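**Student:** Pasting a predicted model and its sequence here:
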Amino acid sequence: MTDIILHHYPTSPFAEKVRRVLAWKKLPWKSVIIPVIMPKPDLLPLTGGYRRTPVMQIGADVYCDTALICAVLDRIAPSPGLYPAPVAGQARLLAQWADSTLFWTVIPYVFQPAGVQSLFGHLTPEQMQAFSADRAAMRGNAPRMHPADAAAALPQYLRWLDDMLAGGQSWLLGEQPSIADFSVYHCLWFVRNAKAVAGILDQFPRLRNWMSAIEAIPLAPPEKLSAEEALQMARTAEPAAPDTSFVDTHGIPLGTPVTVTPTDYAQDPVAGELVAASEIEYAVRREDERAGTVVVHFPRIGYQLRRA
């Protein structure tokens, strides 16, 4: 297997989700630390414009969005599995809810003044202004929950999650972890890191114990890699053979120039030649002066496919 390279930064909650999955599966990986805000001059040659964190690279294949990244990791290392057969559908639905509804409730809750001070008090006013401008540009016209509404909704969500553990089971959906656990965890990890507002978790001891169980999974340190080394690895590799199970929902044949764009925020289109459109993903081939020929992969859910 070609090396797994994760392009991330330490405080990214979605990156923490993938880091914990890698730990649980005992997969070795290489770490490339990327900037928290734009510009990201060594990442965009790989992604073609996609700017969210994290991104996973395997040779000349680049995987965007943690929903797809985790599915690919599960294909690489099927055991232990992220999608246990008895609860696979529930796990996927709960994970999608956590990555969207729960995450976008956590963000305004954490970004109240006390939480901002906890997370970003070390930044200069100029750095904080740059961060705020970057995140505003990412959000664009996407609606944002008011902090007061988030403060009202989050305790209800936490109570429901805590109730899922009331029967004495170890994990949200039973006696083994699933993608649902790691997806919910990264949201609560972000709340806990904002220490001034993390007291909300104290009301839910079962959830705290469940978080401790995830944190008890040994987290082996990755091998550090420079961005230039990762680009060199992409340049010297060939993309893997694409998934041939073509699922046509748009009337766009393979080989067509297309764009793939997130539908919610950070709506930066990635252009390329459509080389795969399977049941769960799109993939486009693109050329870059620094990265060479790469194939960029996206999940179908949450992304729109259009002719270029």
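**Tutor:** Sure thing, it's come through.
**Student:** CA atoms for contacts and neighbours, from now on please.
**Tutor:** Noted.
**Student:** what sits against Trp189?
**Tutor:** Neighbouring residues of Trp189 by Cα atoms under 8 Å, 6 or more residues apart in numbering: Pro13.
**Student:** Check Val32 too.
**Tutor:** Counted by Cα under 8 Å, 6+ apart, Val32 has contacts Ile5, Leu6, His7, His8, Lys224, Leu225, Ser226, Ala227, Ala230.
**Student:** Swap in 6 Å and give it another go.
**Tutor:** The contact partners of Val32, taken as Cα atoms under 6 Å, 6 or more residues apart in numbering, are His7, Leu225, Ser226, Ala227.
**Student:** That one and Trp171, how far apart?
**Tutor:** Per Cα to Cα, to the nearest Å, Val32 is found 31 Å from Trp171.
**Student:** Would you map the helices across the chain?
**Tutor:** Under the criterion DSSP state H, helices of the chain are mapped to 13-24, 44-47, 66-76, 88-97, 103-110, 113-120, 125-139, 147-164, 179-193, 205-215, 227-235.
**Student:** Show residues contacting the shortest one.
**Tutor:** For helix 44-47, contacts defined as Cα under 6 Å, 6+ apart pick out Ala291.
**Student:** Give me the buried positions along it.
**Tutor:** For helix 44-47, a neighbour-count test (16 or more other Cα atoms under 10 Å) marks Pro45, Leu46, Thr47 as buried.
**Student:** In addition, the following structure is provided for comparison:
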Amino acid sequence: MTDIILHHYPRSPYAELVRRALGIKGARWHSVIIPNMAPKPELTPLTGGYRKTPVVQIGADIYCDTAIAIEAIEAFQPEPTLFPAPLGRLGALVAMQAGGATFSHAVGSAMAVVADQIDDAFFEDRKALFGMDRERMKKAAPHQTAQFIGWLARLDDALADGRAFLGGDAPGYADCAMGMNVWFQAGFGLKDARLAPFPHVAAWIARCDAIGHGERIDMTAQAALDIALAATPATTAQIDDGCGFTEGQHVAIRTEDPGANTVTGTLLRCTARDIVLLRDDPRVGAVAVHFPRIGQILRAA
């Protein structure tokens, strides 16, 4: 059976979200380390230029954005589910909140602590993609810190009823997404100070951390490209009525980030949940590149 391949780098918070999801699954997966900045020459043949992290690969199907990667992992290995009852699929909406303003508060307030130690190239890359600016980050740090602490307080309230995880007795996608924000702060030495007033959060994240990342096997980028070349996309076509596009149409897609790269290809799927483009590249052959519908701008090419 084909294994899951995760293209990531160690300090990526969204990659940590996926690593935690793989841990819940107890999954066997292959790890390909990619640069934390563009260019990413060993990833581009798979994605067509999508440059955010992480990317999940299953054969010749390439999943860009954690929201669609989580769905792929859930379908590939259904048990144990990432959407346990009673929260169920509401976990995906909780994850969207964790990845929105709260993610910005977690990242901004943590990185501001070491902003002057981060090299200029990193800020130039993130400024082009997200508009991240060193001096603005430093000035905004007190507000962002207050917002993140406010979020921790609300999270502590939610966990005060004695539940083990956000959805009840079993961990899921919501725990992975919420957990990445606490994990990111911990990477900057802020965990103990942040969590001291919030014992329920501290106990919860300890339970999440203990799950681990499953069975990780290192893989070279070339080996991942070779797997894609030898495989065939497993995705089926579906174009929803009223979406404004047709199967086989040449299209371009990009995330809503101001400096996002555009990926072009032939449209295979356009639904309320996902968009899939077929692409050809000499290094990998035909691949299907998957995106969640939310957060993407799709247009005719």
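**Tutor:** Perfect, thanks for sending it. Treat the numbers as computed from the prediction; the structure is a model and nothing was measured.
**Student:** returning to what we had before: in a markdown table, list the helices of the first structure along with distance to Thr256 of the first structure.
**Tutor:** Formatted as a markdown table, those follow (distance: least, Cα to Cα, whole Å):
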| stretch | distance to Thr256 of the first structure |
| --- | --- |
| helix 13-24 | 31 |
| helix 44-47 | 18 |
| helix 66-76 | 22 |
| helix 88-97 | 29 |
| helix 103-110 | 34 |
| helix 113-120 | 44 |
| helix 125-139 | 28 |
| helix 147-164 | 43 |
| helix 179-193 | 33 |
| helix 205-215 | 43 |
| helix 227-235 | 23 |
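**Student:** Out of those helices, flag the one nearest Ala60 of the first structure.
**Tutor:** helix 227-235 (4.3 Å; Cα to Cα).
**Student:** Now do the same contact list for Ala98 of the first structure.
**Tutor:** Ala98 of the first structure neighbours (Cα under 6 Å, 6+ apart): Ser183, Val184.
**Student:** make it 10 Å
**Tutor:** 92, 104-106, 157, 180-188 (Cα atoms under 10 Å, 6 or more residues apart in numbering).
**Student:** repeat for Pro41 of the first structure
**Tutor:** If you count contacts by Cα under 10 Å, 6+ apart, then Pro41 of the first structure has Ile34, Pro35, Ala227 around it.
**Student:** Among these, which one has the most neighbours?
**Tutor:** In terms of neighbours by other Cα atoms under 10 Å, those top out with Ile34 at 22 neighbours.
**Student:** Quick check: the gap between that one and Ala15 of the first structure.
**Tutor:** 11 Å.
**Student:** repeat for Gly251 of the first structure
**Tutor:** From Gly251 of the first structure across to Ala15 of the first structure, the span is 34 Å (Cα to Cα).
**Student:** Compare the two (neighbour count), which wins?
**Tutor:** Ala15 (22 against 8).
**Student:** quick one: what's aligned to the more buried one in the second structure?
**Tutor:** In the second structure, Ala15 of the first structure lines up with Ala15, judged by TM-score structural alignment.
**Student:** Please give me every residue in contact with Pro113 of the first structure.
**Tutor:** Pro113 of the first structure makes contact with Pro147, Ala196, Val197, according to Cα under 10 Å, 6+ apart.
**Student:** pretty sure the second one is in contact with Tyr109, am I right?
**Tutor:** No. Counting by Cα atoms under 10 Å, Tyr109 is not a contact partner of Ala196 of the first structure; they are 11.3 Å apart.
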